[in-house]
Structures are given as C-alpha cells and as structure tokens.
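Peer 1: here are the coordinates; sequence isn't available:
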C-alpha cells in the first residue's frame, strides 16, 4: 500500500533495519506514526519486517558500503514517501573481534571501515539535500568501544571512534538546517531480535548485576533515544555523543 503523505507525516530512513537495534528502531518509529524506509543486506529478514506494516514500513535491499546502492535507496525512499525528515545510520558489522592486530588482514580492516564508517558518510551525503529542505535530523550509531576497548578489536573501535568525530564534524557543517547526534550503546541484548527460531536463554544475574543500572540493555532502550533525538523536543541538541550503557563506562573496574 502506498502511503498518502500529508504535511504532518514524518519520514525516516533507517539503515541496517532488518535485525537487532535497527529493527527495534523501525518498529518503534512506525508504531509512533512515522513512515519508515529501511535498508539491509538481508532480504529475507527485511521483507519479513516490512510485511508487518505495509502502510508505514518499506524495505529496500542494499549495502551502505556501495554508493550505487545508497543512491538507489535514498532515491527510492523519497519516491515512496515524498520527503525525508530523519536519517538513522545504524548499519554496521557488529562483531568487534578480529584477532591479534598482527594477523588482522587488510581486507577485514577495510570491510569494517567501508560498512561502519564510509557507509554513514555515503548515506548522509545523498540524504542531505532532502533533509535540508525539511530541517531534519541525523542519528549515527557509534559504540562505547569508541571510548574503551577489549583486546583484538582495533578495526571496530577505529570505525566507532570515527563515527563520533564524523558526528560533530557534520553537526558543524550542516547546522542550523540539520541536527546531527550519535548514540554509543553498551551491552544491548539483541539475540531475540536477530530472527532466530530457537528460544533465547535468559541472561544470568551477574550479567545484569554488573551494570550500575541493574540490567543489560534492550534494543528498545536505543530506539527510544533515537525517537527523542529526531523529535522537536531535541531541537537544541546537536553534535553530541549519547552513551547508553547502563553506566558501565563510568564504572571503575579493578581486580581485587
């Protein structure tokens, strides 16, 4: 069903929206009345999600590392909905582990840069003209790994650190027409949002208890923050990195 877009409709484009945090964002926004286009490389998961609400949701298969795909997805979104009010650059290779740096291949390094960092640049580049018309907002997805690290995660950490820097650079370049912020999630339990058929075992008390907030994060926690940052209520906020990790980045951890 094609949407009948009115002047009061709001339109968002979410990258990497088929599973995990992206899926939660798509569902949260669509349930709030947004028209939501999303892209993903996973056709099966994307079509399954779009089928849940054909009035508000539209899926376009594409890889954010491909400028050809990005141009097509942005153009198709505007053709479908007629405008664009928000961009959520969520797509990324989520696995941070790439092994010892001396064994890290250039291909592994480059693929993570292409998807996690170049991808948000490309989508932003092609969405900016339409976002400027609507005085819209952009939210990029970084990570607490931009601020702290475990061993053997150099490529992933570098891309997420780049997202934080890209965010404040874009905020300066695109303001006041477009606001740009990013979110750095900590441990978000996305297992139930990955499309698997097997039941998900609950996390144990230690998993939750180590967080100052008392629990591991859920995709809905990030979706709610995205919804706020692209809303008029956040009109004075730009260039910021919002850490959503249950307080872990502020926790001093030493072996006793």
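Peer 2: Received the coordinates, thanks. These figures come from a predicted structure and were not determined experimentally. Numbers count the residues shown, from 1 in each chain.
Peer 1: CA atoms for contacts and neighbours, from now on please.
Peer 2: OK.
Peer 1: Which parts of the stretch 51-200 of the chain are strands?
Peer 2: Using DSSP state E, counting those that start in this stretch, the strands of the stretch 51-200 of the chain run over residues 57-61, 86-89, 137-141, 179-185.
Peer 1: any chance of these in a markdown table, with distance to residue 218 and mean neighbour count too?
Peer 2: Shown next, in a markdown table, are the strands of the stretch 51-200 of the chain (distance: least, C-alpha to C-alpha, whole Å; neighbours: other C-alpha atoms under 10 Å):
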| stretch | distance to residue 218 | mean neighbour count |
| --- | --- | --- |
| strand 57-61 | 22 | 24 |
| strand 86-89 | 18 | 28 |
| strand 137-141 | 15 | 27 |
| strand 179-185 | 10 | 26 |
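Peer 1: residue boundaries of the helices in the stretch 101-250 of the chain?
Peer 2: 106-112, 119-134, 154-174, 205-209, 219-229 (DSSP state H, counting those that start in this stretch).
Peer 1: From residue 46, how far off is the residue most central in space within the chain?
Peer 2: Nearest to the geometric centre of the chain sits residue 90, at 1.9 Å (C-alpha atoms, centre = their mean). Distance, residue 90 to residue 46, using C-alpha to C-alpha, to the nearest Å: 14 Å.
Peer 1: now do residue 63
Peer 2: 13 Å.
Peer 1: adding another structure so you can compare the two:
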C-alpha cells in the first residue's frame, strides 16, 4: 500500500493528541509508517502501548502523558519535541470528552470541561507551536465531528465545541497562511469502544443511516488526516473534509 509521505524536512516531528485509542492511535500509527517521528499525547497511560506499537512497526515515537487543557503542559511538550526530534511540523488536535445529556441536566463543570478539552486545547496547542509550524511550513488538522453539521439529542456542549473547531480551523488558516495550512476533518460513525455503551438498536440505526451501510474504521479517518498533512495536499487549506460514509447526506436530505 502506498502511503502519502510526510511533509519531509529533516529534524521535524508530528504531534497527535488523544493518541491512546481510536482515531488518534490510528493516526499516530499512520504517520509513524510514513517515517515522521511522532509525539503521542493523551491523559490515558494507554498511549504508551500505542507508541510502542509504532516503534515495533519501524517508526519513531514517544508518548507524553498530559492534560491537553493544561497550558503549562504544552510548553513542556514543545521542549520534549525539540530535545528529542526537532520542531513540530504536523499537529493533529484530536483529544475530546463528551457528556451525553440535555442542557437542563448538564452541569457547568461538565460544560466547561468539554470546552477546555474539545476546543481550548486546540487554541493552546497552536499558540504554543505556531513558531515551529511557521518555520517549517507546517500543517494542522483539527478533528471535529459530523455533530458540527447535524443536531443529535443530548450533545449540546460536544456539538458546540465541534462546530467551533470548524470556525477555528478556517480562521487559523487565514491568519497563518501561507506559512501554515490548517484543515478540519469531520468523522461520522466510526467504530470505537464507546459504541459498546450504546444500545444495539441505536448502533443498527446509525449504520443504516450511512450510505456505506457500515461503521467507519479509525484507520480510514487516519488516512484522510495523513493526506491533509502531506505535501500531496499542498494546495488544500481552510477547508473541511467529512469522513462519514455518507451519514450526514442522509440526515440533510429533505
């Protein structure tokens, strides 16, 4: 299989947040396979196993356990990157939390936590790494969701943050181009352990709502992310890419 190569420049690296599982883990493995050194970030220690898998497959990786909403942690991450690999040329902001309940049942602490992890973390990441990204003609992918396009019950904070990421990505592309390209990926129903907590009938309905008639695989989203980061996407910026098997098209049809 031919993989899109990294945006190659000696002594650079990629940062992937939410890398302990799902789309983040698949993205770290994909980028590692292209030869780009990868810093995997997650609050879960399971990221260590993903980093080990990247190395075992022939890539270069290091796991940094951190809370992406902690501003000081980003400064430390940049120091680790420079010490071990060099400046950051690729950033994938993928970490998220979700609390499924309507607004009247959603406490302020939960609302704020979702904003901090799902949205503010991307701001902190870019603010910390913008000099690296500009100096290396870097690329950024923010991982949003089809929840930015379609309202579903019980996701007020999650939907708000994912919609805001689309606007943030476009604004960063305008403010920091042409030196830095910024795009946003909107995954749809992607298979993950979270679906184990969903009723079987709801899972069936989600699959039936896709044109593809199946769940997506995290590796399929990772492939889209890797493409947007690569030099093959050098003329693509300030845009969104929906990876949902046609799910949102069926929701938007009249």
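Peer 2: Thanks, I have the structure now. Worth saying up front: this structure is predicted, and the values here are computed from it rather than measured.
Peer 1: anything in contact with each of residue 63 and residue 46 of structure 1?
Peer 2: Shared contacts of residue 63 of structure 1 and residue 46 (C-alpha atoms under 8 Å, 6 or more residues apart in numbering): 39, 40.
Peer 1: re the thing from before, show me the one of the helices of the stretch 101-250 of structure 1 that comes nearest residue 194 of structure 1.
Peer 2: Closest approach to residue 194 of structure 1 among these is made by helix 219-229 (11.0 Å; C-alpha to C-alpha).
Peer 1: That closest one vs structure 2, mean deviation?
Peer 2: The superposed helix 219-229 of structure 1 is, by mean C-alpha distance after the TM-score superposition for structure 1, a mean 0.4 Å from where its aligned residues fall in structure 2.
Peer 1: now the angle from that helix to strand 179-185?
Peer 2: Relative orientation of helix 219-229 of structure 1 versus strand 179-185 (axes from the mean of the first three to the mean of the last three C-alpha atoms, to 10 degrees): 160 degrees.
Peer 1: Quick one: distance of helix 219-229 of structure 1 to the chain centre.
Peer 2: In terms of C-alpha atoms, centre = their mean, to the nearest Å, the centre of helix 219-229 of structure 1 is found 10 Å from the chain centre.
Peer 1: Same question for that helix: list its buried residues.
Peer 2: By neighbour count on 16 or more other C-alpha atoms under 10 Å, the buried set for helix 219-229 of structure 1 is 219, 220, 221, 222, 223, 225, 226, 227, 229.
Peer 1: Same list (the helices of the stretch 101-250 of structure 1) but as CSV, adding distance to residue 243 of structure 1.
Peer 2: Converted to CSV, these look like this (distance: least, C-alpha to C-alpha, whole Å):
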stretch, distance to residue 243 of structure 1
helix 106-112, 21
helix 119-134, 19
helix 154-174, 11
helix 205-209, 18
helix 219-229, 10
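Peer 1: Which of those helices sits closest to residue 190 of structure 1?
Peer 2: Closest to residue 190 of structure 1 of those is helix 219-229 (C-alpha to C-alpha; 6.3 Å).
Peer 1: one step back: could you dump the strands of the stretch 51-200 of structure 1 into a markdown table and include distance to residue 33 of structure 1?
Peer 2: Below are the strands of the stretch 51-200 of structure 1 laid out as a markdown table (distance: least, C-alpha to C-alpha, whole Å):
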| stretch | distance to residue 33 of structure 1 |
| --- | --- |
| strand 57-61 | 10 |
| strand 86-89 | 13 |
| strand 137-141 | 17 |
| strand 179-185 | 21 |
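Peer 1: quick check: stretch 156-172 of structure 1 aligns to which part of structure 2?
Peer 2: The alignment of stretch 156-172 of structure 1 onto structure 2 (TM-score structural alignment) spans residues 158-174.
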